[in-house]
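1. Take a look and give me a structure for this.
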Amino acid sequence: MSAPVLHGYWRSSAAYRVRIALNLKGVVYDQVAHDLRHGEQRAAEYLAIAPHGLVPALEVDGRVLIESPAIIEWIDTRWPTPALLPADPDAAATVRAMAAIIACDIHPLCNLRVLRTLKAMGHSQDEIDHWVRRWIGDGFAALEQMVARHGRGFCFGDTPTAADCHLVPQLYNADRFALDLTPYPALVAAGAAARALPAIAAAHPDLQPDADRQ
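-> Here you go, the predicted structure:
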C-alpha cells in the first residue's frame, strides 16, 4: 500500500479527527491542503476527487474515502492495533454514540458553511459566537455524563478511542469560541489526557504544514 493522502485544512475539525486516528495507528501519510476560507474545496480538481466538496478525503491506492467517521472506522479496520473501537458490541456502540454527539449533533450546526450563512443573513459576530457556544454546550452537556460514566482516563475506558478522536478537535473549537468549560470536568480531563499523547499532540492544527504562521 502506498502512503495515504489526506486532503484537509489545518483548522478543519473533521480533518483533525482523521489526523489523530492516523497518528495513533502510526500510519505515515501525505497531506494536501485546501483552504476553506477561499473555497478551494469547491475547485473542479477537488470535486473530481470528493464530489461533496468537503474535507477530509483520504486517497488510498486509487480509492477515495470521505466523511471522517467512515474514514476513522476504515482506518481502524485496516490497521487494527491499537483499536479505536472496543471489541464488545455494546461498548463499541457507546463509543460510536459519543463520537456521533460531536459529528452529528454539534458539528453540522457549527461548521464554516453554517457560520458564513448566518453572517450573510445579517447576524453579528457576537450572535454567531453565541450560536456556536450554545450548540457545543448542549452537546458537551450530554457527552459529559457519558464520559463521567464510562471513562477511566479517556472518553471510554483507559485508552483512546474514536470518541477521543472527535473530542480533542471539538475542545479546540470550544476554546476558539471561548466556551466556558467549567461545567464539563470529565471532558476537560479526558481531553487533557488525550492531548498529552505525542501522536495526538502532533495532529494539532498549529503544527500542520498549511497552518497560518502569522
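2. make it CA atoms for all contacts and neighbour counts henceforth
-> Fine.
3. Show me which residues of the longest helix along the chain are buried.
-> In terms of residue count, the longest helix belonging to the chain (DSSP state H) is helix 125-150. For helix 125-150, a neighbour-count test (16 or more other C-alpha atoms under 10 Å) marks 128-129, 131-133, 135-137, 139-140, 143-144, 146-148, 150 as buried.
4. following that helix, which helix or strand shows up next?
-> Following helix 125-150 in sequence order, the next helix or strand is helix 162-176 (DSSP states H and E).
5. Pull the number of nearby residues for L207.
-> The local packing of L207 (other C-alpha atoms under 10 Å) involves 13 other residues.
6. Could you measure from it over to A103?
-> According to C-alpha to C-alpha, to the nearest Å, L207 stands 23 Å off from A103.
7. For the comparison step, fold the sequence that follows:
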Amino acid sequence: MQLHSFFNSSTSWRVRIALALKGLTYDYLPVDIRAGAHREPDYVDHVNPSASVPALAEDGFHLGQSLAIIEWLDAQYPEPRLIPLELDARIRVLELSYLIACDIHPLNNLRVLRYVQDVLGVTPEQKDAWYQHWIAQGMAGVERLLTRYGRGPWCFGDEPTLADCCLVPQIGNALRMGSDLTAYPRSLAVYRHAIEHPAFEMARPARQPDYKA
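-> The predicted structure follows:
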C-alpha cells in the first residue's frame, strides 16, 4: 500500500490517522503541494485525477479524496470500524465529518488562500481575516453538534471514528494558523484527548518524513 501525502495537508492527515488506527503499514510518498507537485502531469495522469492529496494506491488500484479512502479502508480492513454500521451512529459521524470536510476545509485550503491573495490581491491581513471568519463559522457548528449529540471522550463515544479523524487535523491546522478556539470547549476536549492516542501521535505532521518546520 502507498499513500501520496503532504505532511501539513489536513486531508492527508485524516487518512494517516485512519491507517494508524487500523494498524496498516504503507509506503509514504511525499507530494509537495506548496511547490505544485500535485499538478504535475505524471501525478494527475497516473495517481490522482483531481490533482490533490491524499491518494491511496494498492495493487494498481488508485483512490483520491480522504473520505472515500477512509470508507474504502473500512470496507477492506473493517477493524476497528471508523464509520459505524448502526444507522443513527453512522449518520451522526457522517454529519460532523461532512461539516468539516465540506463546509470548513474547502474555504481555507492552500489553493483557496493562494487564490485570494495572488489573484484577487487581498492583503495578508485580509487573508487572515478570511481564514479566521470561516473557522469561526464552521467550528461553531461543530461545537453545537458535539454539545447536542456527542458523548464520551471522543466525538461520539468511547472509540475514535471518522469524525475524530476529521476534527483533529482541522483543529490542529487552525491552531497553527493562530485561531482562537476557546469558544469551542467540547471540540478542544476531544482534540486534547485524541492527540494523546498513539495512532494520532503517529499521524501528526511533525512525524512525517517530508515535515518542514
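8. Quick check: TM-score for this pair?
-> After superposition, the two chains reach a TM-score of 0.96 (TM-score structural alignment, normalised by the length of the second structure), with 210 aligned residues with a C-alpha RMSD of 0.9 Å.
9. Can you check what angle separates the longest helix of the first structure from helix 162-176?
-> 150 degrees (axes from the mean of the first three to the mean of the last three C-alpha atoms, to 10 degrees).
10. How far away from the center of its chain is helix 125-150 of the first structure?
-> The chain centroid and the centroid of helix 125-150 of the first structure are separated by 15 Å under C-alpha atoms, centre = their mean, to the nearest Å.
11. Would you mind pulling up the elements that it packs against?
-> Packed against helix 125-150 of the first structure by the contact rule (3 or more C-alpha pairs under 8 Å, 6 or more residues apart in numbering; DSSP states H and E) you find helix 107-110, helix 112-120, helix 185-195.
12. Can you name the residues that contact the residue lying closest to T182 of the second structure once chain neighbours are set aside?
-> Of all residues not flanking T182 of the second structure in the chain, L188 sits nearest, at 7.9 Å (C-alpha to C-alpha, 6 or more residues apart in numbering). The neighbours of L188 of the second structure, taking C-alpha atoms under 8 Å, 6 or more residues apart in numbering as the test, are I171, L181, T182.
13. who wins for neighbours among those?
-> I171 (19 neighbours).
14. Can you tell me the closest non-neighbouring residue to that one?
-> Nearest non-adjacent residue to I171 of the second structure (C-alpha to C-alpha, 6+ apart): Y191, at 7.3 Å.
15. my guess is the one you found contacts Q170, does it?
-> No: here Y191 of the second structure lies out of contact with Q170, judged by C-alpha atoms under 8 Å, at a distance of 9.7 Å.
16. Roughly how far does the equivalent of C104 of the first structure over in the second structure sit from P84 of the second structure?
-> Counting by TM-score structural alignment, C104 of the first structure lines up with C102 in the second structure. Distance, C102 of the second structure to P84 of the second structure, using C-alpha to C-alpha: 20 Å.
17. So for those two, which residue has more residues nearby?
-> Neighbour tally, C102 of the second structure and P84, criterion other C-alpha under 10 Å: the higher count belongs to P84, 17 against 12.
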